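**Student:** pasting the structure only:
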């Protein structure tokens, strides 16, 4: 059985695993490819966020961090791990930006940082967030874990328009070392302080680095349609059969956040793979633009896009369905079918049972509505046109059961030719 990945990660090739003396280091290579500027390697995107938060808190009496009500549960865990208080802000209606009215009501002299998120590679408008932060003297940390390579409307790399940016190099991301992260800032003094904190928080731990190295070799072996059925597809279908949707969405995490230094070999693997990243991102963008047009023809379906003028990256196509019933109808037929469908996260943050001690229960209607209606289609090049047509047909049938399915001529003509 072919099993497509839920996101369009850059595959690791076997030659990436072989060290070469002439290699450029990962930091230099990413500065050249992405124009990010000076950056810091961490053992995960969560570790990057913890490093940023602890650095800021050491130089301030403020103790509150405002995060989107719909984001990765690891964000809440990172805030708590850093000894800070989590404040949750609703989303704008049918959007990814923070609700401006609620954000203004949450900001105060106690607010240390605001964490806007660029979910699924989409570039959120953070203009209002920056204005609010400037008014209260608050730091802005861009959560660009899923948006490495994206750019704001003015051309600034996502992650560099706020004060700090964090990225993930986890499995399935655009670039990976199985688990890893990047930390950036446009402030030289802040970069220096974060390096000091990172050296304190993340000592060398040989066991963790050995474990991650073995997992990276496994990723190189299994991250392909034939291998993913064993390491991803089978656990997914088991979780779905048990109605454990948190596990199916990948939202089960250990409460302990590993902190350790990344070894030279894994850095080298990522550096060698990074050479292929620009072409990979361009391929995904071209494929996404072509396929979005077919999804936009389905009544009631909204394909999530970027802030005007911004250029995101496309690990997935993220859809907002007309209602929760239609979203669940599509997932019932296609989630677990090996076609790369899924959801970003299972719930809004206040609705995770495992986070009840971290996240206050409060009204976040837009985030809950978004959580109920969103689904993602992998934008992996392994998803051929014929399979994509089948996905479009199912979505159209669920949204309008009486409609006849007629894929466009251009799509049918390409269905026999893999991307």
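**Tutor:** Perfect, thanks for sending it. Keep in mind it's a predicted model, so treat the numbers as computed, not measured.

**Student:** please make it C-alpha for all contacts and neighbour counts, starting now.
**Tutor:** Will do.

**Student:** what number of residues lie near the nearest residue to residue 132 once chain neighbours are set aside?
**Tutor:** Of all residues not flanking residue 132 in the chain, residue 104 sits nearest, at 6.7 Å (C-alpha to C-alpha, 6 or more residues apart in numbering). Applying other C-alpha atoms under 10 Å, we find 16 residues neighbouring residue 104.

**Student:** my guess is residue 104 contacts residue 133, does it?
**Tutor:** No. The pair residue 104 and residue 133 does not pass the contact test of C-alpha atoms under 8 Å, sitting 9.2 Å apart.

**Student:** for the closest residue to residue 235 other than its chain neighbours, give its distance to residue 194.
**Tutor:** Nearest in space to residue 235, with sequence neighbours left out and distances taken as C-alpha to C-alpha, 6+ apart, is residue 248 at 7.8 Å. Residue 248 sits at a distance of 35 Å from residue 194 (criterion: C-alpha to C-alpha, to the nearest Å).

**Student:** please apply the same query to residue 393.
**Tutor:** According to C-alpha to C-alpha, residue 393 and residue 194 sit 49 Å apart.

**Student:** which one of these two is surrounded by more residues?
**Tutor:** residue 194 (23 against 18).

**Student:** hang on, that one in a helix?
**Tutor:** Yes. Remark: residue 194 belongs to a helix, assigned using DSSP: H, G, I helix; E, B strand; the rest coil.

**Student:** so what's it up against?
**Tutor:** 51-52, 55 (C-alpha atoms under 8 Å, 6 or more residues apart in numbering).

**Student:** just the buried ones among these, please.
**Tutor:** Among the contacts of residue 194, the ones that count as buried by 16 or more other C-alpha atoms under 10 Å are 51-52, 55.

**Student:** comparison target, given below:
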């Protein structure tokens, strides 16, 4: 162990190293034409990303949180409405619901995948329910088949929070084709990450996409740029970010395959007490994060720290226990609450050396559990 190279949790510099030449070309092309807002790269990326998602339409926006909020706003979900949200998610999912004036209804997750439990969703539906948030966490899609059937039965929307699921599949279909629309984040650490903030909405509903595009561009008329037909906002995907995303999109499937191989190496090498989240038989994850559950997290993280190994937590304080959203908690959520004490994210990024995986596993085997 002495002299071993430390393992970072995420090494974005290494991820971008072999992309540098193509990124330099993209940067120079944008500088040459100077259309930094709504340049041709934006429309090109939208078309390419829609095709990658096997969906009809895509609109780029400023970030993933805006993507969720714009979907809700375009569906005219607001005060008096309820949106069902799994408590095990990043706070942006809940922020979007609250920003449009709707009420989040928190539900529990499945103990094996830690993804939203359709049975809990069914029990939470009321006459005020307007939408179900299908959060595709850690790179795995939720049970959109069951959620879609519930939504159809009750006449509500399914909004896919796909911020961590670029390229994932469920029953061989990608996000954006199951629900009303899917929201993506291109935060730099995502499977498809920009060189800053960025986001997108993908949907087969052309009218919904047109409405979101208008809302995101100050409510501007599609036929007269000087007329603002509705009150909107400024949430556009910058040309430079679209250009970088086009470079990375061409390599996304290959990078996702690399992530899957690394996680499989983890599964073979981890000690028995270190349990990775399960994979739904109908799902094909892209492993945004390598999440495990451990019995004594402080002891485990201390050992990782001592060995120079990075780690993360996603998410140790569930949304229903966060101060701004605690008022919406209807009761205990035992699976989420128990998992919050046990979850741990291990290092994972494309290009990570297999030997780095082996080192992490070796350190974990030596932890006195």
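**Tutor:** All right, it came through fine. Here the structure is a predicted model, which is why all the values come from computation and not from measurement.

**Student:** picking up where we left off before, now do the same for the residue nearest to residue 235 of the first structure: its match in the second structure.
**Tutor:** Counting by TM-score structural alignment, residue 248 of the first structure lines up with no residue in the second structure.

**Student:** and residue 248 of the first structure, how close does it get to residue 36 of the first structure?
**Tutor:** 34 Å.

**Student:** and those two? Which one has more around it.
**Tutor:** Between residue 248 of the first structure and residue 36, counted using other C-alpha under 10 Å, the more crowded position is residue 248 (25 against 21).

**Student:** pretty sure that one contacts residue 236?
**Tutor:** Yes. In terms of C-alpha under 8 Å, residue 248 of the first structure counts as a neighbour of residue 236; the distance is 5.2 Å.

**Student:** coming back round to it: nearest to residue 44 of the first structure among the contacts of residue 194 of the first structure?
**Tutor:** Proximity of the contacts of residue 194 of the first structure to residue 44 of the first structure (C-alpha to C-alpha) peaks at residue 51, which lies at 10.6 Å.

**Student:** need the nearest residue in space to that closest one, chain neighbours excluded.
**Tutor:** Closest residue in space to residue 51 of the first structure, ignoring its immediate chain neighbours: residue 198 at 5.9 Å, by C-alpha to C-alpha, 6+ apart.

**Student:** OK, contacts around the residue in the second structure that that neighbour lines up against?
**Tutor:** Aligned counterpart of residue 198 of the first structure in the second structure: residue 216 (TM-score structural alignment). Residue 216 of the second structure sits next to 61, 70, 232-236 when contact means C-alpha under 8 Å, 6+ apart.

**Student:** change it to 10 Å
**Tutor:** Listed by C-alpha atoms under 10 Å, 6 or more residues apart in numbering, the contact partners of residue 216 of the second structure are 59-62, 66-67, 70, 210, 231-237.

**Student:** which of these are buried?
**Tutor:** Among the contacts of residue 216 of the second structure, the ones that count as buried (16+ other C-alpha under 10 Å) are 59-62, 66-67, 70, 210, 232, 235-237.

**Student:** TSV for these, including distance to residue 25 of the second structure and secondary structure?
**Tutor:** Listed next are those as TSV, based on distance: C-alpha to C-alpha, whole Å; DSSP: H, G, I helix; E, B strand; the rest coil:
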residue	distance to residue 25 of the second structure	secondary structure
59	24	strand
60	21	strand
61	23	strand
62	23	coil
66	29	helix
67	28	helix
70	32	helix
210	31	helix
232	34	coil
235	26	coil
236	23	coil
237	19	coil
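
**Student:** in TSV, list those residues along with distance to residue 136 of the second structure.
**Tutor:** Formatted as TSV, those follow (distance: C-alpha to C-alpha, whole Å):
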residue	distance to residue 136 of the second structure
59	20
60	19
61	19
62	20
66	17
67	15
70	18
210	25
232	28
235	23
236	24
237	22
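
**Student:** all helices for the second structure, in order.
**Tutor:** 12-17, 20-33, 40-52, 64-74, 91-99, 118-124, 144-154, 206-215, 239-249, 252-269, 297-306, 334-340, 354-365 (DSSP state H).

**Student:** for the third one, what is the distance to the chain centroid?
**Tutor:** It stands for helix 40-52 of the second structure. Put simply, helix 40-52 of the second structure sits 19 Å off its chain's centre (C-alpha atoms, centre = their mean, to the nearest Å).

**Student:** and what of the first one?
**Tutor:** Averaging C-alpha positions (C-alpha atoms, centre = their mean) puts helix 12-17 of the second structure 20 Å from its chain's average.
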